[in-house]
Every structure is written in C-alpha cells, then in structure tokens.
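# below is the sequence, then the predicted model.
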Amino acid sequence: MLAAAWRVLLLLSPPTLSTDVYRYVWDGRIQRLGYDPYLVVPSNSDVRHLHTAETLLMNHPDFPTPYPAVAELFFRAVALVDDSARAMKSAAFLCDAALVAILLWWLSASHRSRWWVLTYAWNPLVALEGAGNGHVDLLGALALVLTAALLTRGRRTASAVGFALAIGVKFLPLPLAPLFWGRIRLRDAALGVGILAALYIPFLGHGQLPLGSLGGYLVRWRVNAPVYTALEWVFPTKGLVGVPVALGFAVALWTRWHLAVDSPEAWAWPVATTLLFAPTVFPWYLVWVTPFLFTPRALPLAVWTVSSLAVYWPLPVWATMVVEYGPVLGVTGWMWAQSARARRATISTV
C-alpha cells in the first residue's frame, strides 16, 4: 500500500528526471499514423505536423528510434488508447504492479519469505523510473522476471518466449542466454527466436535492418561509464562495445554451472556486469536487476540501484562517480572481509 501510494503521486506528476517518455509517445503516435519509427527523424520539417506539444519535448530529435521491436509495438499499443506521456507512465505503472504479483508468486513457489518483495516494491529507483519517468525498462524487467520464474517451475517453452520478449524490449539481457543451456529444448529456443523475428516483420520492407539509431547510440553516447571510458582511453577501438556483452556472457556461464536455476544472483550478476562495463549507464538500466535483489549476496547491487540516482544530482562528474560507486565498493569490500573472516574461523575450528 505504501509503495502504491508514492507511485500514484509520481504518476500524477509530469516526468522531471528524463524525457524519454516523450520519445515513446512519438514512436507510438507515428506508428498509429502509418509511419516507420526506424526511418522517421523527428526533427525533419516534413513531419512537423505529426508532433504534439509533448513530443516536441523529446531528447535527441535528430535521430530515429533506437528501441527494439517489442518496445515499439508496446508504444503503439499504448498510443492506440492515448498518445500521451500520462498513458505511457500508466502503462509502466501496470507493468510495475504485474511484476510485484509475479515476484510474490515466485517467492511463494520457491519457499522464500514473501516479504522479500519489498526489496523491489520499496526501491526508490523503481518508483522514480516507472511511475515517475515511465521508462520502458519496467516492461523488460517484467518479461525477464517472468522468464526466470517460469524456468524455475519447469515451463520451458513459456520461459523461452518470455526471454525473447525481454530481448525485444532492450538487448540488455542477451548475455543471460547461457542460463538456458540444457534447461530448455532446441524447439523452445527456436520458437523464441522465431517469435522475436516475427515481431520485426511490421518494420521490414525498406531495404535495411530495423535498428534505427542504435548503432550511433553505441558509438557516440558516453554517460556515467567510468570503466568503459578508462578502457576506451587505453584501447581506442570500436570493438570495445562487444566487451560488456562478452563479460556478461562469461559471468552467465559461471552462474549456469555454479548456481541453481532459481537463484536470483544467476540472473542479476550477468546483467549487472554488462552494465558495469557498458559505454552508457543510465540509472533506469538498473531497473532490470531490481527484481532479483531478494538475497543478501545481492546487497552491492541493491546499493548500486539507489546510489545510481546520484546521476540526477547537480554534482561534478568526479563527485558523481564517488557518490555512486563508492558505496558499492565499500559494501563489496565489507562483504568480502566478512566472508574471509568466516573462512578463517572455519579453518581454525577444524
């Protein structure tokens, strides 16, 4: 009830920390009017008549959309009801509520305390980026936690489809693919790939891949990414964009063979590793790991989801890095010291 109360207050307020929701409104609106968001550049004068007062507020109007097909179809579905920021935020709010329900089901089915749901419901990042800013990452997190819960229950086909839908919102969970090795059938994987490919069909037919400005985004944008920036300074090559995915994939391989399928860390750490080394780390990207923080070993990630909000503070870049990543390193060091002390105590007892 408390979580719902402050979300409603945010829902009724205009977005103040990000203008991405206005891009969502634009993408949904022009699809409804028969245009392809992967081709149309919002700032072009010949589409000026398609704008509303809200869509003129979007950021980076000189680029077509970078979002994958599932996100685009989601925007279109919302726009069919109402092409407004309030409608997009309401849709994110509903995804948020559905995610809470699925988490409760997963916690109950895995014989964990259902009170762990508060690690998600009371996380300020989720409320701000969902009901507050209407980010589509809530839809992706919903698909991903549903994927994990279904795989835990042995529903392989549905889990593969859920994973395909999560990738179709944003490509961020791609490194989690090793978690499905040996746990789903080949036909399940083929079905998931086929459904994702089919969702791109409405955007084909123009002689180019429907990726929009995604490539330019990966090459140009550098925000809140100290690790990637340092690597790029030492190794100035475009090939670095593959490093975060490769490292996330490697962590997923380790978790596949060392952690149980219902372990939330198995899902959280590969995504978090990818983000840690990514060229751009906006706070709302961390929404993807927030459903999996119901374990003490995920404490550093829980701290990061809160400290990442420092990006919104009017601080110098160096101070933002200290405020955001300092607590994460501190908690990680404390946990490592506690673990080392416990190991030494065990050895001395033996």
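Here it is on my side, so go on.
# from here on, contacts and neighbour counts on C-alpha atoms
Will do.
# could you pull out the helices in the stretch 151-300 of the chain for me?
156-169, 186-199, 214-220, 226-234, 243-258, 264-276, 299-307 (DSSP state H, counting those that start in this stretch).
# using a markdown table, lay out these together with mean neighbour count.
As requested, these are exported to a markdown table (neighbours: other C-alpha atoms under 10 Å):
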| stretch | mean neighbour count |
| --- | --- |
| helix 156-169 | 24 |
| helix 186-199 | 16 |
| helix 214-220 | 13 |
| helix 226-234 | 15 |
| helix 243-258 | 20 |
| helix 264-276 | 23 |
| helix 299-307 | 20 |
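# so which of those helices is nearest residue 46?
helix 214-220 (22.7 Å; C-alpha to C-alpha).
# outside of the closest one, which residues touch it?
Contacts with helix 214-220, where a contact means C-alpha atoms under 8 Å, 6 or more residues apart in numbering, come from 65-67, 238, 241, 279.
# before we move on, the earlier item: quick one: closest of the helices of the stretch 151-300 of the chain to residue 286.
helix 299-307 (6.0 Å).
# put this next to the first one:
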Amino acid sequence: MSKQLNRLLIPFLGLLMAAGFYYLGYFVPRENFWLTFMLFSSLFAGMAAVYYLGKAPKWSLIFIAGLFFRLVLLPATPNWSDDYPRFLWDGELVRMNQNPYLDTPEGLLQNNPERANSYLNSLFETMNSPQYFSVYPPLNQAIFYLAAWGANLDAKTGVLILRVILILGEIGVFFLLLKLFDHFQLPEKRLILYWLNPLVIMEITGNLHFEGLVLLLLLASLYALSKNRNLLSGGFWGLSVGMKLLPLMLIPTFFSFQKTRRSTVFWIGSALALVLSFAWLLIDSSWVHFLQSLKLYQGKFEFNASVYYLLREVGFWVKGYNVIGEITPILSAVTLLGILYFSWKKKPQNLLQLIDLWGLIYLIYLALHPVVHPWYLIPAFGLSLFTSKKAFLIWTFAVIFSYQAYGDPNYQESPIFLFLEYSILALAVYWDYFRQKTHLKTIS
C-alpha cells in the first residue's frame, strides 16, 4: 500500500472508529445484541486494519487516537453495566462516615431508613445486587469515596469522576507498556492492540470497571522489577491485590522466580502494601461480611463459563439439580493445583518467562471459573502482549458473544453462542500451546 494512501486511510479509519464508539456508548443498550455485535466487530476490524495496514503510526499518534476514543465516552452513562450505582452507593456511605461493609443496601433502607437520603434511594433503584454486602476491597472504596466527595449527591458527576480516574490509569498503562516494550525490545506497534481495542475501551472507560487499574499496578510491578527496585515491585503487586483480589493467585510464581524468591525487600514491600490495603477490614469486623459476599459470589453466580458449564450439565444428568455448590470447590482446588504445578514446572528465568507464566495462570483460572465477565480478560490480555501468544487477543473479540444473554428477557445464555465463543478460544489456545513454539527473549 502506498504511503499516501496509508496516510489518508488511517485517519479515515480513526474517524469511523470514533463515530462507532460514540454510537455504541450512547445509543446502544446491551439488550440490543445484534447491533452491539455488529458495531463491536466493526471496531475490532478497524483496530486490526490500523495494526496490519502498512507501517505502524508513531506511538504519539496511537496515543492521541486512543485517548480521543476514550474522551468521546466521557459524559456517557454506562450502557453495558449496572455496577456503577453500587460504586457510588459505597462511596456515599464512606463520605457519610458510615462503614460500607456493615449493611446490605436493602438492609440499610429497611432497618435504618434514617441513615439514607434521596440520593441513596435513587441509586438503590438501579442497583443490581442490593441484598449482598459489598464485595469491593478497601482500595476500591477509596476511589468510590473520591467520586462521592466530588459528586456532591449527583450521580452523573460521580460517574464522570470515576471515568476520569480510570482514564488516567489507562494513560499510565499506555506509557508503562511503551517503556516495557522498549526494555524487552518489542515492537511499539503492539500498543495498537491494547490502546485501540474496543473491549478495553468499552469495559474500562465505558463501563467503569477497574481491571485497567489492576493491569496498571501489575505493569508497574514488572517495570520496577526490571529496574531492580524490588521494594517498589512488591508494593505495586500488593496494591494490585488490594484493587482486585485475583492477582493473589500469582504469589506461587514469585517463589519459583529466583529474583523475587531471594529478595527480602520484595516481600517486605508486598506485606506493607497488603496490610495497607486490607487492614481497614478489621474495623467493626468488616472482613466477616466481606468474606461472606466472596463466598456467595463463588458458590452462587454463574455466567459465560466453559468447563464449569460442562460439569454442571453432567451434574443435572446424574443428580437432577444444579450442583454448583459441589463443583465450585473442586474447580477452585484444581485451579490452585494447576497454578502450583506450572509455577514449579516452568521456573521462569527472566521477566518475559514470568509474564508468560502469569498469562497461563490467568488462562487456567478463567477456563475453570463459573463467572467470566468480559472485563476479567483485560489484565491477562495486556500481559499477553509481551508474548507471541494470541489467545487473549482473540478472546477479546470472541467474548462479545457473552452479551447475547442480556438480549434475552430472562438473561438466558444461548448454548450456540457459548459454543462459538469457546470454540474460537479453544482453537487459539491449541495454536498457542500445542502447535506454535514460543520463543522468549532472555532479557531480565
């Protein structure tokens, strides 16, 4: 393709994508699956075209384009997620000097109506799980508090503040990816796959999910480790656990990686960050309700699963009822054993091998977990850009099939769409782990 045509085509694609994000973010509810699917697919194709057509744009142009796509969504009310009312509810309680872990929203309004106000009542009306205690760790609560403090009883302002915080985190992800790609001598072109990815933009900026901040902290941990700042590396990893508990499953890899296993300051930094993140749960025994919600989440909810759904069907056939309470502990145990086994077997010798192991651990977890929301993929996808594996990139497209459930009046998932999603993923995993030989550079 000629340079002149390339210079014209890339800006044109950028404008079309901006229009697509605008329409998707403001006018397409998640219940309209086919329109969602067509627009999302077009945006994914646009990202792929920018990546594959001719010479890659300079990183500064990539940054400006992706930032513009995010800013297009700045004043939008999330169309694809109803999690944000709980974020604002918890933040408002903290602003009122109340403990968000002590009462469920339903319980607070029924038993202590004097503690509520019209703003909390309006949030309650749009909340998706008012009968459960808050499952969000204290670091999340700190961000919710900032949004509530700035919002001053206005939900739209609260959403705007949350979105600005998440966009700032995404900017941090971009520049950490840029720094680490340079450190590992990887092409800057890979930035396109994250920064212009429609799943990343819609689920973090559009739907206000915090996996982007988890990725930010994991990348910060890796960058600090690459600079031999082990205290900071441990601290950033500990904070990533404080943001979302899931990075805790990476702890066996630090014991199998010599650079961290023998570093006392790494473990000191990790411990300090974990104490800072979770000590607040000791107030009024908040940890009791927090763990209760986690237990309910692990043993009651199911969405977009793969292995779990297959086992559940076997359970229906054998016992005649949903055996989620029996399957979930078994799958959790298998996940733990898989993490321990591969951490011991692979014994990463450098940072790229450590990152590759992290990707495998995320894959094991998500394959066996009964709940796989699309935004769960984002930290693993960002890490996968340091490897030659493409499964998570492909999954960031295929996971859009899970939104079919919202188009059903009863939120019933279609086996056909689940089969499509996981067949595509299975082929990608087969290619990554059984056909394609991965060559990792030995740069620590």
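Received the coordinates, thanks. Keep in mind the model is a prediction, meaning the values are calculated, not measured.
# about what we covered before: tabulate the helices of the stretch 151-300 of the first structure (CSV), appending distance to residue 5 of the first structure.
Below are those laid out as CSV (distance: least, C-alpha to C-alpha, whole Å):
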stretch, distance to residue 5 of the first structure
helix 156-169, 27
helix 186-199, 36
helix 214-220, 36
helix 226-234, 36
helix 243-258, 36
helix 264-276, 27
helix 299-307, 19
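# show me what residue 219 of the first structure aligns to in the second structure.
In the second structure, residue 219 of the first structure lines up with residue 299, judged by TM-score structural alignment.
# check residue 186 of the first structure too.
Aligned counterpart of residue 186 of the first structure in the second structure: residue 264 (TM-score structural alignment).
# nearest to residue 133 of the first structure, of the helices of the stretch 151-300 of the first structure?
helix 299-307 (15.7 Å).
# which secondary structure elements does the closest one contact?
helix 124-127, helix 317-349 (3 or more C-alpha pairs under 8 Å, 6 or more residues apart in numbering; DSSP states H and E).
# change it to 6 Å
If contacts are counted by 3 or more C-alpha pairs under 6 Å, 6 or more residues apart in numbering; DSSP states H and E, helix 299-307 of the first structure sits against helix 317-349.
# what comes up buried for the helix it packs on?
Within helix 317-349 of the first structure, the residues scored as buried using 16 or more other C-alpha atoms under 10 Å are 320-321, 323-325, 327-328, 331-332, 335.
# would JSON lines of those with distance to residue 347 of the first structure be doable?
Output for the buried residues of helix 317-349 of the first structure, formatted as JSON lines (distance: C-alpha to C-alpha, whole Å):
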{"residue": "320", "distance to residue 347 of the first structure": "41"}
{"residue": "321", "distance to residue 347 of the first structure": "38"}
{"residue": "323", "distance to residue 347 of the first structure": "37"}
{"residue": "324", "distance to residue 347 of the first structure": "36"}
{"residue": "325", "distance to residue 347 of the first structure": "33"}
{"residue": "327", "distance to residue 347 of the first structure": "30"}
{"residue": "328", "distance to residue 347 of the first structure": "29"}
{"residue": "331", "distance to residue 347 of the first structure": "24"}
{"residue": "332", "distance to residue 347 of the first structure": "23"}
{"residue": "335", "distance to residue 347 of the first structure": "18"}
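# which one of those sits closest to residue 343 of the first structure?
Using C-alpha to C-alpha, those come closest to residue 343 of the first structure at residue 335, 12.3 Å.
# how about residue 174 of the first structure, what's its match in the second structure?
Checking TM-score structural alignment: residue 174 of the first structure goes with residue 248.
# now do the closest residue to that match other than its chain neighbours against residue 8 of the second structure, distance only.
Closest residue to residue 248 of the second structure apart from its sequence neighbours, by C-alpha to C-alpha, 6 or more residues apart in numbering: residue 241 at 5.7 Å. Distance, residue 241 of the second structure to residue 8 of the second structure, by C-alpha to C-alpha, to the nearest Å: 44 Å.
# do the same with residue 88 of the second structure
Taken as C-alpha to C-alpha, the span from residue 88 of the second structure to residue 8 of the second structure is 43 Å.
# residue 432 of the second structure too?
Taking C-alpha to C-alpha, one finds residue 432 of the second structure at 35 Å from residue 8 of the second structure.
# ditto for residue 323 of the second structure
The value you get for residue 323 of the second structure to residue 8 of the second structure, if C-alpha to C-alpha is used, is 57 Å.
# so which of the two has more stuff around it?
residue 323 (17 against 10; other C-alpha atoms under 10 Å).
# what sits against that one?
residue 315 (C-alpha atoms under 6 Å, 6 or more residues apart in numbering).
# 8 Å - rerun?
Counting by C-alpha under 8 Å, 6+ apart, the residues that residue 323 of the second structure touches are 312, 315-316.
# also residue 270 of the second structure?
Residue 270 of the second structure neighbours (C-alpha under 8 Å, 6+ apart): 231, 233-238.
# got it, and residue 202 of the second structure?
Residues near residue 202 of the second structure by C-alpha under 8 Å, 6+ apart: 21, 25.
# what lines up with it in the first structure?
By TM-score structural alignment, residue 202 of the second structure lines up with residue 128.
# same deal with residue 380 of the second structure?
Here residue 380 of the second structure is matched to residue 289 in the first structure, going by TM-score structural alignment.
# what about its match, distance to residue 214 of the first structure?
In terms of C-alpha to C-alpha, residue 289 of the first structure sits 22 Å off from residue 214 of the first structure.
# what's the answer for residue 276 of the first structure, then?
Applying C-alpha to C-alpha to residue 276 of the first structure and residue 214 of the first structure gives a distance of 19 Å.
# how about residue 120 of the first structure?
Counting by C-alpha to C-alpha, the gap from residue 120 of the first structure to residue 214 of the first structure is 29 Å.
# that older thread, which of the helices of the stretch 151-300 of the first structure sits closest to residue 103 of the first structure?
helix 264-276 (11.1 Å).
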